[in-house]
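>>> A predicted structure for the sequence below; I have some questions about it.
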Amino acid sequence: MTDSTRRMLRTTVQLGLGLLAALPALVDTGTVPSTLPGLGIALVVSSAVTKLMAIQAVDQLLPSWLQRTQPASPSAVEASTR
């Protein structure tokens, strides 16, 4: 998987989680001024998820397709330890 694809997937997951958190507030309101708090919730949650995913310990817990860098193959790890 290319780095640009991985970045796009991470951004999509982060934005999706933010929108899911704000969905009740967005659906409940119908006018533009009323949706602003819901959009604020989406931005805050997306930002928080982005910050969390940037932490190395959290990054290692993510599935390989969401990690910032591609996990090293076992043969590359063995070669680097010799």
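Okay, I see it.
>>> CA atoms for contacts and neighbours, from now on please.
OK.
>>> how about the helix ranked longest in the chain: buried residues?
Counting residues, the longest helix found in the chain (DSSP state H) is helix 3-28. Under the neighbour-count criterion of 16 or more other C-alpha atoms under 10 Å, helix 3-28 has 6-7, 10-11, 13-15, 17-19, 21-22, 25-26 buried.
>>> What is the nearest of these to residue 44?
Within these, the smallest distance to residue 44 is 7.3 Å, found for residue 18 (C-alpha to C-alpha).
>>> Next one for the comparison:
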Amino acid sequence: MSDSTRRTLRTSLQTVLALLPLLAGEPSARNAPAVAGVVAIAAALTRVMALPEVERLLPSWLRKEGRT
């Protein structure tokens, strides 16, 4: 699997995880503060998933090249 495909899958997974709280709420909750919350969660997940400890827990097809 190419590095660009791997990065796309990781970003997609992080975005879905970030959107879960928003999707679980009422439709009226979809406003600017909710979107800001999603962006904050996505940023935090991106940072956490970049940690070597988390990298080792990911399935091999989601790991960065050269790290196992």
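Ah, there it is. All figures in this text were calculated on a predicted structure; none of them were measured in a lab.
>>> returning to that earlier point: and the furthest pair within the buried residues of helix 3-28 of structure 1?
Across those, no pair lies farther apart than 6 and 25, at 29.9 Å, counting by C-alpha to C-alpha.
>>> ok so, going back, for residue 79 of structure 1, state which of the buried residues of helix 3-28 of structure 1 is nearest.
Using C-alpha to C-alpha, residue 6 comes nearest to residue 79 of structure 1 of the buried residues of helix 3-28 of structure 1, at 25.6 Å.
>>> what about the residue nearest the centre of structure 2, distance to residue 63 of structure 2?
Centre of structure 2 computed as the mean C-alpha position; nearest residue by C-alpha atoms, centre = their mean is residue 14, 1.2 Å away. Residue 14 of structure 2 sits 14 Å away from residue 63 of structure 2, going by C-alpha to C-alpha, to the nearest Å.
>>> Same check on residue 45 of structure 2?
Taken as C-alpha to C-alpha, the span from residue 45 of structure 2 to residue 63 of structure 2 is 15 Å.
>>> Compare the two (neighbour count), which wins?
Between residue 45 of structure 2 and residue 63, residue 63 has the larger neighbour count (other C-alpha atoms under 10 Å), namely 21 against 17.
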